[in-house]
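Undergrad: Kindly generate the corresponding structure for this input.
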Amino acid sequence: MHILDDLKARGLLNQATDEDGLRKHLSENTVTLYCGFDPTADSLHIGHLLPVLMLKRFQESGHRPIALIGGGTGLIGDPSGRSTERQLNSVDIVKGYSDSIKEQLASILHFDASESGAVARNNYEWLSSLTVIEFLRDIGKHFGINYMLGKDSVESRLENGISFTEFTYMILQSFDFMNLYEKENCTLQIGGSDQWGNITAGMELIRRTKAEKGEEDAKVFGLTVPLITKSDGTKFGKTAGGAVWLDPEKTTPYEFYQFWINTDDRDVIRFLKYFTFLDLQEIDALEKELEEAPEKRVPHRRLAEEMTTLVHGKEALVQAQRITEALFSGDVKNLNAAEIEQGFKDVPSTTIEDKEIALVDLLVTAGIAKSKRQAREDIANGAVYINGDRNQDVAYQLTDADRIDNTFTIIRRGKKKYFLIRY
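TA: Just a heads-up that it's a prediction; the model follows:
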């Protein structure tokens, strides 16, 4: 199947310039394409995953992706999709962010010396050496003010105001496309739907500079993926705890797994098509399973498995599944300290120094019970569990044997209220 047909079947082709020409271009050439990622934080989040995976899809079809890290444009700020100005970060901060993002991209794309091997580039390399005179004379002259004002990324900001700094973002991104076209024969730029104006502006800059030199039109193309929306109206990639990051230190593999497994029934098949590399026939079969036995949540588990393995690896998936099963069953004593750190990251916790402590005293100290009287009643009534095991001994003393990896004790009160004791 031609890659454009696969993208269409998955609902991933939002807009494309000269689709017939692009189809022919992809069929006849090993195409170099790029997508840009501005380092606005020290990690990508799952809102970035779709364009990253688009690069991977093209790579697996034999084409050569460039992951462009916006070390230069990240110092300016992209007005697309925003109602206010971005906070400007220092050069050192943006460089640190850029290095982190490059590592994350390398874990998903294949960076090697083969014909379709991905490469990372940083536009700080060429933007930082531009002089103001060069920028205005050689690049800025090709952009009419009316043309720029007509772009969605600028027009949507006029009411609330846009600085000259962010106004020039389109020109800088256009220069990126021209630079990659001239130096690396990059003929296709992809991005989110909010990048359409910037992509077509880059194509126009390439055509104008070619015409200025008396050369024939360049065969360059643009393609965008759709904006991801959730059926319940909430923003994709956001949870009660904030963004879902690719960095395991910011969003643990367990939390990452849980995000996908909790996908709404109305979204899960669409997300399988968007984010996984499963064959479309297999996804159709999963859709039938959802229709016939929705309570089994088979597609949800498959989505969570595929995405966790892709981003964090097989070992992290196994760990996330162990934590999930332990929390579901209540049998948490077989988890290790690292797994407890992940699975109980957001539960109330208390640090104690006592080598031995009475269970009644612990419940009060940790805020699990309001008083010793209530603590004794909860224990006697069978509402208190230590590492998954019910304990009804009101005189019980916790010892080293109650510590998991000599680091944690997990107290559960009732069916679902967990508390983490650290030593």
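Undergrad: From now on I want contacts and neighbour counts done on CA atoms only, so please keep to that.
TA: Will do.
Undergrad: Touching, residue 75 and residue 88? I think so.
TA: Yes: checked against CA atoms under 8 Å, the pair residue 75 and residue 88 is within contact range at 6.2 Å.
Undergrad: Have a look at these two and say which one is more surrounded.
TA: It is residue 75, of residue 75 and residue 88, that has more neighbours when counted by other CA atoms under 10 Å, with 24 against 12.
Undergrad: hmm, who's touching stretch 130-146?
TA: Residues from elsewhere that reach stretch 130-146, judged by CA atoms under 8 Å, 6 or more residues apart in numbering: 171, 175, 205, 208.
Undergrad: Next, the distance between the ends of it.
TA: 25 Å (CA to CA, to the nearest Å).
Undergrad: Stretch 162-174 now?
TA: 19 Å.
Undergrad: Now do the buried residues in that stretch.
TA: Under the neighbour-count criterion of 16 or more other CA atoms under 10 Å, stretch 162-174 has 162, 166, 167, 168, 169, 170, 171, 172, 173, 174 buried.
Undergrad: same question, stretch 275-288
TA: Along stretch 275-288, the positions that meet the burial threshold by neighbour count (16+ other CA under 10 Å) are 275, 276, 283, 286, 287.
Undergrad: Please flag which of the residues you listed sit within helices.
TA: In this view, these that belong to helices under DSSP state H are 275, 283, 286, 287.
Undergrad: and these as CSV, adding distance to residue 369?
TA: Rendered in CSV, the data for those read as follows (distance: CA to CA, whole Å):
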residue, distance to residue 369
275, 45
283, 48
286, 46
287, 46
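Undergrad: want to put them side by side, so please do this one too:
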Amino acid sequence: MTDIFDELQWRGLVAQSTDEAALRKALADGPVTVYCGFDPSAPSLHFGNFVQLSVLRRMQAAGHRVICLVGGSTGLIGDPKPDAERVLQDKDTIAESVARIQQLVGPLLDFEGDNAALLVNNLDWTAPLSALDFLRDVGRHFRVNQMIRKEAVARRLESEHGISYTEFSYQMLQALDFLELYRTRGCILQIGGSDQWGNITAGVDLVHRAEGATVHALATPLLVDSTGRKFGKSEGNAVWLSADMTSPYAFYQYFLNVEDASVVAMLKALTDRSREEIGQLEQQVASEPFRRTAQRTLAADVTTLVHGAEATAAVQAASEALFGKGDLGSLDLRTLGDATAELPGADVPVGTPVVDALVAVGLVDSRNGARRAIGEGGASVNNVKVTDPDRVLEEGDFLHGSVAVIKRGRRSLAAARRA
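TA: From the prediction side, this is the model:
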């Protein structure tokens, strides 16, 4: 078993913890049982959640026992938002999201073998509880003066919206998870994002009050985008792990476009690359940033973890083909659709002159500009240079009968979608 705490620190995955010395000793004396919870308030996990899954993967690889909890009950309530009351989702919607998330987590952890991960749903132990049982057995261990000091609660109390008892009670429900897993699975460590620290420590306190036991908590830093916003569904910038919400191509491209200032931190946090490998990539960022070797490595590694090696190979081929280094015609329909979905474009009928198509998709401002681009050798259809200014788009130009990729210069691309 490795000294996983030092490893997590080097990878930038420790923002804060309860008694660090005691936690280090528990991990060194382990194996320990650790859990992380994910609320199904959306039908997919997102990139921010992947950070926690990365920690669970590292814990399991180091020999610790890991539990992935999907919040079938906590998802019905919702963690308090800082600015307004959540819109509660119906039970069927939450149940569908639980099922999707359970399927999503499957490939990211090892659920077989001697140290198999465990997947649980907190609805299994909260649904049988009556309101009286919950208030008597759980509520009596909480102090309101402590609960209102939690950051999310305090901010809502100071706002014009206030906070409902439903959302106020969320921290008790999440704390109950830790108590249940401590009692039934011997779980002594909960991990989560630093924005969950108040809820996590509520669980630590509940286990101590109810069982007289000392358990531990570890929070990871929130990874933020270039504007300083955290990644998440409530922020409107979520990169989803489900392929039907963020395509593998868009997922790969997101990491391929990570700025130099962030790429090394993401390599440490999200990939299995060694210190030596990441050190070499860091040197390349400094000496040859134009090659974007670190970004390519990051994009390939994370996409493979989430979507598999086959999907990664497909999106890499699409990325190369779009910029003239491969055959666009060899791409399957889905990959082609994903690769062209974000391009500017327009609906264009078969038989449209390329001159008009260049104008329609927005690559030039006028027909004269289009003729000039063709005359200068700077226009192409599906990576084949156009030399005849009277050329029209034929049926065969629309790959899979749906889209023709039109290019002006080396980097300006657009999609002519068959009308």
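Undergrad: one step back: show me which of the contacts of stretch 130-146 of the first structure is closest to residue 267 of the first structure.
TA: Distance ranking of the contacts of stretch 130-146 of the first structure against residue 267 of the first structure, using CA to CA, places residue 171 first at 36.6 Å.
Undergrad: What helix or strand is that closest one located in?
TA: Counting by DSSP states H and E, the element that carries residue 171 of the first structure is helix 169-184.
Undergrad: Onto which residues of the second structure does that helix map?
TA: The alignment of helix 169-184 of the first structure onto the second structure (TM-score structural alignment) covers residues 170-185.
Undergrad: contacting residues for the residue nearest the centre of the first structure?
TA: What sits nearest the mean C-alpha location of the first structure, by CA atoms, centre = their mean, is residue 46, with 1.9 Å. With contacts defined as CA under 8 Å, 6+ apart, the neighbours of residue 46 of the first structure are 237, 243, 244, 245, 246.
Undergrad: Next step: those residues restricted to strands.
TA: residue 243 (DSSP state E).
Undergrad: now for the contacts of residue 46 of the first structure, which pair is the farthest apart?
TA: The widest separation within the contacts of residue 46 of the first structure (CA to CA) is 11.0 Å, between 237 and 246.
Undergrad: of the two, who's got more company?
TA: Regarding residue 237 of the first structure and residue 246, a neighbour count based on other CA under 10 Å identifies residue 246 as having more, with 23 against 19.
Undergrad: Return the residue of the second structure aligned against that one.
TA: Residue 246 of the first structure maps onto residue 241 in the second structure when the alignment is built from TM-score structural alignment.
Undergrad: Now that match. Nearest residue, chain neighbours left out?
TA: With CA to CA, 6 or more residues apart in numbering as the criterion, residue 241 of the second structure has its nearest non-adjacent residue at 5.2 Å, and that residue is residue 46.
Undergrad: that's a strand at residue 37 of the second structure, yeah?
TA: Yes: when DSSP: H, G, I helix; E, B strand; the rest coil is applied, residue 37 of the second structure is found to be in a strand.
Undergrad: which ones are touching it?
TA: The contact partners of residue 37 of the second structure, by CA under 8 Å, 6+ apart, come to 68, 69, 70, 71, 192.
Undergrad: Most neighbours out of the residues you listed, which is it?
TA: Neighbour counts for these (other CA under 10 Å) peak at residue 71, which has 27 neighbours.
Undergrad: and the gap between the closest residue to that one other than its chain neighbours and residue 122 of the second structure?
TA: Nearest residue to residue 71 of the second structure in three dimensions, chain neighbours excluded: residue 39, at 4.6 Å (CA to CA, 6+ apart). With distances taken as CA to CA, residue 39 of the second structure is found 10 Å from residue 122 of the second structure.
Undergrad: Touching both of these two, which residues are there?
TA: Shared between the contact lists of residue 39 of the second structure and residue 122 (criterion: CA under 8 Å, 6+ apart) are residues 70, 71, 72, 74.
Undergrad: can you tell me which of those residues are in helices?
TA: Checking these against DSSP H, those in helices are residue 74.
Undergrad: want to throw the shared contacts of residue 39 and residue 122 of the second structure into JSON lines with distance to residue 263 of the second structure?
TA: Rendered in JSON lines, the data for those read as follows (distance: CA to CA, whole Å):
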{"residue": "70", "distance to residue 263 of the second structure": "30"}
{"residue": "71", "distance to residue 263 of the second structure": "31"}
{"residue": "72", "distance to residue 263 of the second structure": "34"}
{"residue": "74", "distance to residue 263 of the second structure": "34"}
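Undergrad: quick check, nearest of the shared contacts of residue 39 and residue 122 of the second structure to residue 296 of the second structure?
TA: The shortest distance between residue 296 of the second structure and any of those, using CA to CA, involves residue 70 and amounts to 31.9 Å.
Undergrad: Can you tell me how far the closest one is from residue 359 of the second structure?
TA: From residue 70 of the second structure over to residue 359 of the second structure the distance is 50 Å, taken as CA to CA.
Undergrad: again, but for residue 225 of the second structure
TA: Taking CA to CA, one finds residue 225 of the second structure at 34 Å from residue 359 of the second structure.
Undergrad: more neighbours, the two?
TA: Taking residue 225 of the second structure and residue 359 together and counting by other CA under 10 Å, residue 359 has the greater number of neighbours (18 against 13).
Undergrad: quick one: what helix or strand has the counterpart of residue 343 of the first structure in the second structure in it?
TA: For residue 343 of the first structure, the equivalent position in the second structure is taken to be residue 339, counting by TM-score structural alignment. Applying DSSP H and E as the criterion places residue 339 of the second structure in helix 333-341.
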